[in-house]
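>>> kindly generate the corresponding structure for this input.
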Amino acid sequence: MSKIQAAVLGVMKDIATTGIAKLQRNIQQGYSFRGIESAMNELSPLLVKHGITVTPSYSELLVHERFRGDPKDGRAIRFCTLKGTFRFSAEDGSHVVSECYGEAMDSGDKAVTKAQSIAFRTALFQQFVVPTMAMDPESYLDAEDEDIALNSPAPPDELMDAAVNAANAGLEAYKSFWQSATPADRLALATHHAQLKATAQRVTAGGDTDAGQ
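Down below sits the predicted model:
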């Protein structure tokens, strides 16, 4: 096994324990998604840890504009597609290459940048086979439930204590607690879930606990 293959496998093993949650939300269309920020925030530390560098390049750029309303007004939407080529390299020079297409549109000057981000995000998710099963409130909360959760009272002390104890026992313990919780308990804990999960990750990594603070 080459060094880059071993490094890629190391990243895959690490990200497989947590996945990447849908932390970004499209307000206009009402859905949650995993954006480039989520992908980079989760994977960047793992790439550094396993000694992987990424060199991007882009080609096959196609851009066209579609006017909105009267063309004389100059209001247009720009559509862009491109191919991203991403070279993942280890310190010994061994490497693997991922090619992914990106497509985006924008009414300003960001269509190309958006398409690059989409291609890169796709490459990261495909190269490291990122799980989509992350412990994620959006996996069971719809938009109405989220509003209820944000405006609901604090969870019962007994439930919160159980969640804190599970988080302080590490990621596997918290994952087991979360998966066995009832929908009502998950809804009650939704606004605390991100902090509890982060605490569980730190405990598993050997850090301090702070879920109870």
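>>> for the rest of this, base every contact and every neighbour count on C-alpha atoms.
Will do.
>>> can you give me the strands in this protein?
In the chain, strands defined by DSSP state E lie at 24-26, 31-33, 53-67, 76-89, 95-106, listed in chain order.
>>> including mean neighbour count, could those strands go into a markdown table?
Shown next, in a markdown table, are the strands of the chain (neighbours: other CA atoms under 10 Å):
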| stretch | mean neighbour count |
| --- | --- |
| strand 24-26 | 12 |
| strand 31-33 | 15 |
| strand 53-67 | 13 |
| strand 76-89 | 20 |
| strand 95-106 | 18 |
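>>> second input sequence below; structure requested for side-by-side comparison:
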Amino acid sequence: MSTIQERAAAAAGRTTSEQTDDLSLPQGYVDQFPVPDPMADYDPGDDDPDMVPVHVAWLRVRREIRAIGKGELYSQSGTRFNFRGVDTVVQHFGPVTLRHGVNIISSRVEATYGEKATKSGGKMRECSVLVTWTVMGPKGDTLTLQTMGEALDTADKATTKAQSVALRTLLLGFGLTPTGDPDPDSSKIERGEAPMRSPESYRDEQLDKSTTPSRLDQIRRELRDSGMLNTQVKNEVGEMETLDSIGGRMYRERTGGAS
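Presented below is the predicted three-dimensional model:
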């Protein structure tokens, strides 16, 4: 019985006694055993997705998911904010990715750990993960993406939570999914500042006798920056007057007429 080496050598027209450093099989022999295409005989059914490249399928997913609002409230230890939880995000993306034949698989997870102390003196486990995701389209072609996630937990859920955060970041970030909220830049609010004040609140502060001239001067700059200098409000006698005029009168009164 001949060996594989002998059959390969015969196909190449040589004997096994011939010495060679080339250990690869001859192409003619390899061509006899082509790698089968797993999708070659696939016939999509009525409910199956279109056989399009993964980037096209992902664009179709994005087209269907217009926005996901911040409908969940975090309220603990005096901290309150609205957010989009991972369950909400998956509920939006899950059916749509299924309809377009998109699979999302975590192909690699790199985790690091630490500890954080709580106010009560306890300890929380901190986990940070870098997750490599494989986004597979209906034809089997893929995209490779990476996101990070962080989480704290007092028990054994830190790793799971961190991976959930990484998944949410993947779907929202690479899905470019807006919240549907007004543009935060439209009100010219800088991080850490209070929301834009009403003209009436500025008027009341200007008319308050405890407001110092330096504060009146600062108010004028704020009104100028917000475009409200010439906004008219009812003054202390019920007449319409601009905020700039009211502030100027109060400044002169409190500085003895100095400009």
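>>> let me see the TM-score of these two.
Laid over one another, the chains give 0.56 as their TM-score (TM-score structural alignment, normalised by the length of structure 1), with 129 aligned residues with a CA RMSD of 2.1 Å.
>>> output the strands of structure 1 in CSV, with distance to residue 7 of structure 1 appended to each entry.
As requested, those are exported to CSV (distance: least, CA to CA, whole Å):
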stretch, distance to residue 7 of structure 1
strand 24-26, 28
strand 31-33, 27
strand 53-67, 11
strand 76-89, 9
strand 95-106, 10
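>>> next up, the contacts around residue 68 of structure 2.
84, 89, 92, 177-180 (CA atoms under 8 Å, 6 or more residues apart in numbering).
>>> and it, what pairs with it in structure 1?
Structural alignment (TM-score structural alignment) places residue 68 of structure 2 against residue 20 in structure 1.
>>> quickly note the distance from its match to residue 148 of structure 1.
24 Å (CA to CA, to the nearest Å).
>>> buried among the contacts of residue 68 of structure 2? Make that a PyMOL selection.
In PyMOL syntax, the buried subset of the contacts of residue 68 of structure 2 is picked out as below (16 or more other CA atoms under 10 Å):
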select buried, resi 84+89+92+177+179
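>>> from residue 247 of structure 2, how far out is residue 234 of structure 2?
13 Å.
>>> between these two, which has more neighbouring residues?
residue 247 (22 against 14; other CA atoms under 10 Å).
>>> thinking that one is in contact with residue 218, fair?
No. Shown here, residue 247 of structure 2 and residue 218 do not form a contact pair, counting by CA atoms under 8 Å, at 10.3 Å.
>>> read off where the helix ranked longest in structure 2 ends up in structure 1.
In structure 2, taking DSSP state H as the definition, the longest helix is helix 158-174. Mapped onto structure 1 using TM-score structural alignment, helix 158-174 of structure 2 spans residues 111-127.
>>> buried stuff in the matching stretch?
Under the neighbour-count criterion of 16+ other CA under 10 Å, stretch 111-127 of structure 1 has 111-112, 114-125, 127 buried.
>>> mean distance, that stretch to its aligned residues in structure 2?
Compared with structure 2 after fitting, stretch 111-127 of structure 1 deviates on average by 0.7 Å (mean CA distance after the TM-score superposition for structure 1).
>>> ok, now which ones touch residue 101 of structure 1?
Residues in contact with residue 101 of structure 1, defined by CA under 8 Å, 6+ apart, are 81-84, 118-119.
>>> how do the residues you listed look in structure 2, which are kept?
Checking those against structure 2 (both residues aligned by TM-score structural alignment, their matches' CA atoms under 8 Å), the contacts still present are 81-84, 118-119.
>>> all helices of the stretch 151-259 of structure 2, in order?
Taking DSSP state H, counting those that start in this stretch as the test, the helices found in the stretch 151-259 of structure 2 are 158-174, 199-207, 213-226, 243-254.
>>> save these as a markdown table, and put in distance to residue 105 of structure 2 too.
As requested, these are exported to a markdown table (distance: least, CA to CA, whole Å):
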| stretch | distance to residue 105 of structure 2 |
| --- | --- |
| helix 158-174 | 10 |
| helix 199-207 | 53 |
| helix 213-226 | 48 |
| helix 243-254 | 59 |
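>>> contacting residues around the residue most central in space within structure 1?
Compute the mean C-alpha point of structure 1, and by CA atoms, centre = their mean the closest residue is residue 38, 3.5 Å away. With contact taken as CA under 8 Å, 6+ apart, residue 38 of structure 1 is in contact with 20-24.
>>> map it across to structure 2 for me.
Residue mapping for residue 38 of structure 1 onto structure 2 gives residue 88, with TM-score structural alignment as the criterion.
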